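>>> predicted model and sequence follow; I will ask about them next.
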Amino acid sequence: MSNALEEAAADFARHLRAERDVSPHTMRAYLGDLRDLCGYANEVGVSEPGELDVSLLRAWLARQHALGRSRATLARRTAAARAFTHHLHRRGLLKKDPGLLLGTPKRQRDLPSVLTQDDAARLLDKVDTQGPLGLRDLAVLEMLYGTGVRVGELCGLDIDDLEPARQTVRVLGKGGRERIVPMGEPAMRAVQDWLRAGRPALANEGSGPALFLGARGGRLHPTSARRIVHNRIAEVGQVPDLSPHGLRHSAATHLLEGGADLRSVQEILGHASLQTTQLYTHVSAERLKQVHRQAHPRGARDE
């Protein structure tokens, strides 16, 4: 039997679904965090929303830290608690909002794995394009690397989103934000080859307007797209295994290495914050330092 605090958490879940534009992934994560918070509150004898205070929240987060949760998880759980207490305060269930007193753990930004430009060329030049699936797989790889789109965005593309004359594609990103992304000649050529000689062989009544199709003719699923990337990299060999997101990271890094400015890369990737895009400047800097250490006579560190 649920208590008042758990009922308030359920009400917050309904609020998230109905009123806030959050992704399914964020929804699942937040609700899991709040279940954990409610479970901890029950352990210490708190069952009413009005009994939540900053001491309880900090004690809960301290336990997470003691359990070895990552900085990213702690930051998300802090955000979930703050969103929850803000909701309770607005509903009149908390006189003061204790979430305002919580600090946010600084997230450790790990540098993403990326391909070198030679690796990217080796991968895309050696994909076996035999049959409709071969043509599709090359188009998928060229799109992911050539445009930097997210795998979910790629799978959501329709044929009409392409603008071959302008060599661009219309992409629906996070939060329903639409952007126009340039496509290079290799990506556009691979997609047009797929549309001409590959897609018709797989299309059926259920295909609809989807640009990329699975083997049975339905819209390509992100899980299948991830499998395509891993399998094709494995077939080529001598290329580090990456996910579709790794190809996106590679695209961003190579744009910056080629002289693109941060604002342009932000627009291409669809980042809401320039701070997210700035991560890739660190990637480029780390790679330059590695080259310097290996190539400069005074670049190596003393052992």
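Arrived safely.
>>> every contact and neighbour count from this point should use C-alpha atoms.
Will do.
>>> chain center to the helix or strand where Arg82 lies, what's the gap?
According to DSSP states H and E, Arg82 maps onto helix 71-90. Centre-to-centre, helix 71-90 and its host chain are 21 Å apart (CA atoms, centre = their mean, to the nearest Å).
>>> same check, this time on stretch 128-148
For stretch 128-148, the distance to the chain centre is 20 Å (CA atoms, centre = their mean).
>>> please enumerate residues in contact with it?
Here stretch 128-148 makes contact (CA atoms under 8 Å, 6 or more residues apart in numbering) with 124, 127, 149-151, 154, 181-184, 186-187, 190-191, 193-194, 197-199, 201-202, 212, 215, 225, 228-229, 232, 244, 247-252, 268-269.
>>> now go through these and say which are in helices.
Using DSSP state H, the members of the contacts of stretch 128-148 that fall in helices are 124, 151, 154, 186-187, 190-191, 193, 199, 201-202, 225, 228-229, 232, 244, 247-252, 268-269.
>>> which of those residues are buried?
124, 151, 154, 187, 190-191, 193, 199, 202, 225, 228-229, 232, 244, 247-252, 268-269 (16 or more other CA atoms under 10 Å).
>>> what segments of the stretch 51-200 of the chain are strands?
Under the criterion DSSP state E, counting those that start in this stretch, strands of the stretch 51-200 of the chain are mapped to 162-163, 168-172, 178-182.
>>> contacting residues around the second one?
This means strand 168-172. The contact list for strand 168-172, computed with CA under 8 Å, 6+ apart, reads 149, 153-154, 156-157, 161-163, 178-183.
>>> repeat the analysis, applying 6 Å as the threshold.
Asp161, Leu162, Glu163, Glu178, Arg179, Ile180, Val181, Pro182, Met183 (CA atoms under 6 Å, 6 or more residues apart in numbering).
>>> report the buried members of the residues you listed.
Here, 16+ other CA under 10 Å leaves Asp161, Leu162, Ile180, Val181, Pro182, Met183 buried among the contacts of strand 168-172.
>>> okay if I get those as CSV plus distance to Asp118?
What follows is the buried ones among the contacts of strand 168-172, written out as CSV (distance: CA to CA, whole Å):
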residue, distance to Asp118
Asp161, 30
Leu162, 28
Ile180, 27
Val181, 23
Pro182, 22
Met183, 20
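>>> here's the one I want to compare it with:
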Amino acid sequence: MSELKKSLDNFLLQLADERGLSENTIDAYRGDLSQYLEFVERSNCRQWCDVTNVMVMNYLYSLKDRGLAPATLARKAAAVRGLHRYLLRSGQTDNDPAYTLNHLTKASEKFPPAVLSLDQMEQLLSAPDQTSRTGKRDHAMLEVLYATGMRVSECIKLNREHVNLEMEFVRCCGSRNHERVLPLNGQSVQALREYIGDRDQDPAKEAPDRPLFLNRLNKRLSRQGVWKILKYYAVQAGIKDQFSPETIRQSLTAHLFANGAPIEFVDELMGRAPHASALRFPRSRRQPLKKIYMAYHPRAKKENE
């Protein structure tokens, strides 16, 4: 018996002993998790600590592609989430790759956007034709979205004055006019330099409130316009999974967790409500956002290697 199977069996025993679940319920858990175990083993994982966020999401999307009902998907997601919570509590893993499934506990919940692998993300970022003006804009926009994890609605609000290429940061205005300062990595800075330089030979003379990302009529891009752009490049990059405006943001979340990023850092970067663990420590005891960003963001981390 493999170590994976042994841990799964121990989890089922724990459910029966501590929670007193019926035999039928345990059998349902066993069926759902045996299917998950087969997927994990086909992914060449020999230990539960080898499982990643992206792998968990890919498993659920493989089920969704088979046309399973939302209630069935929610049940299987809950089983996977429960297993990984058990593995974390029992010290068999030091992270929870199913953390992003927290909200998939009810059949009525909307299924989250697909999660792209690092290779798929690289293909998406390199899809625009960077020799054209439009291609430079689209490349810069994709790089900014993946560099910061900001929402599309936040991205289209950006003005030229919100970007500081020398200090490598961007000021982002989220919901309820909450502003946060987000780091940029070297590739996003370079993409912005090429786009801004191509757009205006003297960007310093631009009106400070001029939109950063312009359409063909030199007006601010709309959310619908950005969605069409993203969808076009997803097709060009050969991405066949479900794709939405949230896909890049969701993928960055998964990639950060896969690199071991602290939950409170991810919440801060994404502009989410602070996780409970983040509230236990004063800000002065936590590392600066930029320092953590350089350690855990896939592209920034690569630049430091």
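Cool, the structure landed. Bear in mind the structure is a predicted one, so any value in this text is a computation, not a measurement.
>>> now the TM-score, please.
After superposition, the two chains reach a TM-score (TM-score structural alignment, normalised by the length of the first structure) of 0.51; 171 aligned residues with a CA RMSD of 2.9 Å.
>>> turn the strands of the stretch 51-200 of the first structure into a markdown table, including distance to Leu31 of the first structure.
Shown next, in a markdown table, are these (distance: least, CA to CA, whole Å):
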| stretch | distance to Leu31 of the first structure |
| --- | --- |
| strand 162-163 | 37 |
| strand 168-172 | 26 |
| strand 178-182 | 28 |
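>>> for Gly237 of the first structure, find the nearest of these.
strand 178-182 (29.0 Å; CA to CA).
>>> the helix or strand hosting Leu256 of the second structure vs the first structure, average distance?
Leu256 of the second structure is part of helix 247-258, with elements assigned from DSSP H and E. Between helix 247-258 of the second structure and the aligned residues of the first structure, the post-superposition mean distance stands at 0.9 Å (mean CA distance after the TM-score superposition for the first structure).
>>> before we move on, what about stretch 187-197 of the second structure?
Its aligned residues in the first structure lie a mean 0.8 Å from stretch 187-197 of the second structure after superposition (mean CA distance after the TM-score superposition for the first structure).
>>> skip the chain neighbours and tell me the closest residue to Lys240 of the second structure.
Among residues not flanking Lys240 of the second structure along the chain, Ala234 sits closest, at 7.9 Å (CA to CA, 6 or more residues apart in numbering).
>>> trace the one you found over to the first structure, please.
Matched by TM-score structural alignment, Ala234 of the second structure corresponds to Ile233 in the first structure.
>>> its match: how many residues sit nearby?
Neighbour count of Ile233 of the first structure, defined by other CA atoms under 10 Å: 23.
>>> so what's the counterpart of Val163 of the second structure in the first structure up against?
Residue pairing (TM-score structural alignment): Val163 of the second structure is matched to Leu162 of the first structure. Leu162 of the first structure makes contact with Val169, according to CA under 6 Å, 6+ apart.
>>> recalculate using a threshold of 8 Å.
For Leu162 of the first structure, the contacting residues are Thr168, Val169, Arg170, by CA under 8 Å, 6+ apart.
>>> now do the second one against Leu262 of the first structure, distance only.
This means Val169 of the first structure. To Leu262 of the first structure, Val169 of the first structure is 20 Å away according to CA to CA, to the nearest Å.
>>> same check on Ala190 of the first structure?
Plainly put, Ala190 of the first structure is 28 Å away from Leu262 of the first structure if you go by CA to CA.
>>> returning to what we had before: comparing Val169 and Leu262 of the first structure, which shows the higher neighbour count?
Neighbour count, other CA under 10 Å: between Val169 of the first structure and Leu262, Val169 has more, with 22 against 18.
>>> how about the more buried one: what's its closest non-neighbour residue?
In space, and not counting its chain neighbours, Val169 of the first structure is closest to Leu162: 4.6 Å by CA to CA, 6+ apart.
>>> please apply the same query to Arg220 of the second structure.
Using CA to CA, 6+ apart, the closest residue to Arg220 of the second structure is Leu214 (4.8 Å).
>>> neighbours of the one you found, how many?
Leu214 of the second structure is flanked by 17 other residues according to other CA under 10 Å.
>>> likewise for Val283 of the first structure?
For Val283 of the first structure, using other CA under 10 Å, the count is 21.
>>> name the nearest residue to it, ignoring sequence neighbours.
Leu111 (6.1 Å).
>>> and that neighbour, how far is that from Gly134 of the first structure?
32 Å.
>>> so between those two, which is more surrounded?
Between Leu111 of the first structure and Gly134, counted using other CA under 10 Å, the more crowded position is Gly134 (17 against 13).
>>> picking that back up, matching residues in the first structure for the helix holding Leu256 of the second structure?
Going by TM-score structural alignment: helix 247-258 of the second structure matches residues 246-257.
>>> any idea which element the closest residue to Ala80 of the first structure other than its chain neighbours lies in?
The shortest distance from Ala80 of the first structure to any non-neighbouring residue, by CA to CA, 6+ apart, is to Tyr30 (5.5 Å). Per DSSP H and E: Tyr30 of the first structure is located in helix 24-43.
>>> distance between that helix and the chain's centre?
Helix 24-43 of the first structure has its C-alpha centroid displaced from the chain centroid by 21 Å (CA atoms, centre = their mean).
>>> what do you get for stretch 289-296 of the first structure?
Relative to its chain's centre, stretch 289-296 of the first structure lies at 31 Å (CA atoms, centre = their mean).
>>> that stretch aligns to what range in the second structure?
The counterpart of stretch 289-296 of the first structure in the second structure, using TM-score structural alignment, is absent.
>>> how long is stretch 63-73 of the second structure from one end to the other?
So stretch 63-73 of the second structure: terminal residues 7 Å apart, CA to CA.
>>> and for the nearest residue to Gln120 of the second structure once chain neighbours are set aside, the neighbour number?
Distance criterion CA to CA, 6+ apart; nearest residue to Gln120 of the second structure, sequence neighbours excluded, is Ile239 at 7.0 Å. The tally of other residues near Ile239 of the second structure (other CA under 10 Å) stands at 16.
>>> cool, and Arg81 of the second structure?
The number of residues packed near Arg81 of the second structure is 21, by other CA under 10 Å.
>>> centre of the chain versus the longest helix along the first structure, how much separation?
Taking DSSP H as the criterion, the first structure has its longest helix at helix 274-295. In terms of CA atoms, centre = their mean, the centre of helix 274-295 of the first structure is set 20 Å apart from its chain centre.
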